[in-house]
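In: Predicted model and sequence below, questions to follow.
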Amino acid sequence: MAQPVRIGLTGGIGSGKSTVAALWVQRGATLVDTDAIARSLTLPGGAAIGPLAQVFGPAIIDATGAMDRQRMRERVFADAGAKQQLEQILHPLIGQACDEQALRATGPAVLFDVPLLVESGRWRSRVDRVLVVDADTPTQIERVIARSGWPRETVEQVIAQQAPRALRRSAADAVLHNQGKSLATLDEEVALLWARWVAAR
């Protein structure tokens, strides 16, 4: 049996990656969601909680025993060194969990949803194809505010921490422009990629 095609899915916050991922899953792809893995690692009892408390102090852990996401976000925005420390804790654990989930995949494709795929510099060699979901910055901001209720300033800070859109697109094997489109049109574009990358193998 052929190995599943490994596809890296990325895009800026609010670009619509989750919507695109769902369309791939409907066709039989196994989704490996690095954000979901990161959240599980930082929940009470998660594998990252002990190292986080050791590096950042007990104040970074909230009353439930989970990582205080808001406090950590503020630390990372204010201090590039803190961002690097956080990544040094989380990235190896995320990578290990991704490998374990991918090994259990039974379908013809594994879709790795990796928001910082381009920024990490490690993922390109781990996947066969890179798919970028792209939307302009005003659209990103509008979607995230509507979805999360974050202040505009916070959304802009997150976008500033991510790779520029042009850099992300330059790393792509395909780009889905996800604004001003119906879900049906987006689905048609995913169907074409599935036919080219997965079904044609």
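Out: It's in.
In: make it CA atoms for all contacts and neighbour counts henceforth
Out: OK.
In: Please name the residues that touch T64.
Out: P44 (C-alpha atoms under 8 Å, 6 or more residues apart in numbering).
In: Then it would be within a helix, right?
Out: No - secondary structure of T64 (DSSP: H, G, I helix; E, B strand; the rest coil): coil, not part of a helix.
In: Let me see the ranges of the helices in the chain.
Out: For the chain, helices defined by DSSP state H occupy the ranges 17-26, 34-41, 49-56, 69-78, 80-103, 117-120, 137-148, 152-161, 165-170, 183-194.
In: Need those in JSON lines (columns: mean neighbour count and distance to L9).
Out: Below are the helices of the chain laid out as JSON lines (neighbours: other C-alpha atoms under 10 Å; distance: least, C-alpha to C-alpha, whole Å):
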{"stretch": "helix 17-26", "mean neighbour count": "17", "distance to L9": "7"}
{"stretch": "helix 34-41", "mean neighbour count": "16", "distance to L9": "10"}
{"stretch": "helix 49-56", "mean neighbour count": "15", "distance to L9": "27"}
{"stretch": "helix 69-78", "mean neighbour count": "14", "distance to L9": "23"}
{"stretch": "helix 80-103", "mean neighbour count": "15", "distance to L9": "13"}
{"stretch": "helix 117-120", "mean neighbour count": "18", "distance to L9": "8"}
{"stretch": "helix 137-148", "mean neighbour count": "15", "distance to L9": "17"}
{"stretch": "helix 152-161", "mean neighbour count": "14", "distance to L9": "17"}
{"stretch": "helix 165-170", "mean neighbour count": "16", "distance to L9": "11"}
{"stretch": "helix 183-194", "mean neighbour count": "14", "distance to L9": "12"}
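In: Take this one as well and set it beside the first:
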Amino acid sequence: MRVGLTGGVASGKSSVADILRELGATIIDGDVLAREVVEKGTPGLERVVAAFGAEILTPDGDLDRPRLGQLVFNDPEQRRRLEAIVHPLVFERYAELESATGPDDLVVHDIPLLAESGRADGFDAVIVVDGPDDLRIERMLRDRGWTREDAESRIASQATREQRLAIATHVIDNAGSREQLRERVEQVFAELTSDRG
């Protein structure tokens, strides 16, 4: 079974992925793949440099993520340019990794921008990790050391809660305790694995 997992920034999606992995799901992480496809020496990095210029590289020739982030997160047109390069490469890698799994595996694609990509209907189920914007902002300030302005602009650059919830077959509310989160993830995992039988 192919499952999409998504959630806005600081929703707790990574925590949900970790619990699903512990329960036996195969996790394919979109953030990891997005970094992998633009590593030094890859065609992906060459395309990003061609689109945005050599100033987005570190002195060592790696992608300067903070610098690129400043360029794209406050400019929807620039963000779309970057996504048009990176998304197809990431989805190619998803397909390669998925083809290596077994027919009975629960394969969870951890895709931060699933609602934005328009690919939700390609999955048997979609899990959306949800939490109110004010709680997510609080987490970004506390856990990531971001400014309120950075946190608000990152939220504004992503799909709205309503857009994410519209693609969900399963919603995991992460506004409570770790124990409540784990209990809900276990419940969803049980529903998904019983659907396979």
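Out: Happy to help now that I have it. Remember, predicted model here, so these are calculated numbers, not experimental data.
In: Any chance of the helices of structure 1 in CSV with distance to R129 of structure 1 as columns?
Out: As requested, the helices of structure 1 are exported to CSV (distance: least, C-alpha to C-alpha, whole Å):
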stretch, distance to R129 of structure 1
helix 17-26, 14
helix 34-41, 17
helix 49-56, 33
helix 69-78, 30
helix 80-103, 15
helix 117-120, 12
helix 137-148, 24
helix 152-161, 24
helix 165-170, 13
helix 183-194, 10
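In: ok, G44 of structure 2 touching E83?
Out: No - counting by C-alpha atoms under 8 Å, G44 of structure 2 does not reach E83; the two are 11.2 Å apart.
In: Now do the equivalent of R129 of structure 1 over in structure 2: how many residues are near it, please.
Out: Residue pairing (TM-score structural alignment): R129 of structure 1 is matched to A125 of structure 2. Per other C-alpha atoms under 10 Å, the neighbour tally for A125 of structure 2 reads 19.
In: Check the one 5 residues further on too.
Out: Look at D130 of structure 2: counted by other C-alpha under 10 Å, it has 23 neighbours.
In: quick one: contacts for it?
Out: Neighbouring residues of D130 of structure 2 by C-alpha under 8 Å, 6+ apart: 7-8, 11, 161, 171-175.
In: Please apply the same query to W194 of structure 1.
Out: Per C-alpha under 8 Å, 6+ apart, neighbours of W194 of structure 1: W24.
In: For it, give its distance to I145 of structure 1.
Out: 31 Å (C-alpha to C-alpha, to the nearest Å).
In: ditto for A171 of structure 1
Out: 27 Å.
In: Aligned against structure 2, show me the partner of T10 of structure 1.
Out: When structure 2 is aligned by TM-score structural alignment, T10 of structure 1 is paired with T6.
In: between the helices of structure 1, which gets nearest to D62 of structure 1?
Out: Among the helices of structure 1, the nearest to D62 of structure 1 by C-alpha to C-alpha is helix 69-78 (8.9 Å).
In: and the angle for the closest one with helix 152-161?
Out: Counting by axes from the mean of the first three to the mean of the last three C-alpha atoms, to 10 degrees, helix 69-78 of structure 1 lies at 60 degrees to helix 152-161.
In: I would like the residues contacting helix 69-78 of structure 1, please.
Out: 60, 82-83, 157.
In: how big is the offset of it relative to structure 2?
Out: With mean C-alpha distance after the TM-score superposition for structure 1, helix 69-78 of structure 1 departs from structure 2 by a mean of 1.8 Å once superposed.
In: Roughly how far does the match of T10 of structure 1 sit from G197 of structure 2?
Out: 24 Å.
In: Which of these two has more residues huddled nearby?
Out: Higher neighbour count among T6 of structure 2 and G197: T6, with 31 against 6, using other C-alpha under 10 Å.
In: right, and that one touches V129 too?
Out: Yes - the pair T6 of structure 2 and V129 qualifies as a contact (C-alpha under 8 Å) at a distance of 6.2 Å.
In: Now for those two: what residues contact both?
Out: Residues touching both T6 of structure 2 and V129 by C-alpha under 8 Å, 6+ apart: K13.
In: now for V76 of structure 1: what does it line up with in structure 2?
Out: Match for V76 of structure 1 (TM-score structural alignment): V72.
In: likewise A146 of structure 1?
Out: Counting by TM-score structural alignment, the partner of A146 of structure 1 is R142.
In: Please determine how far the residue nearest the centre of structure 2 is located from R142 of structure 2.
Out: Central residue of structure 2 (C-alpha atoms, centre = their mean): P112, 1.8 Å from the mean position. Distance of P112 of structure 2 to R142 of structure 2, given as C-alpha to C-alpha: 21 Å.
In: Let me know the distance separating F73 of structure 2 from S153 of structure 2.
Out: Between F73 of structure 2 and S153 of structure 2 the distance is 7 Å, computed by C-alpha to C-alpha.
In: Lovely, talk soon.
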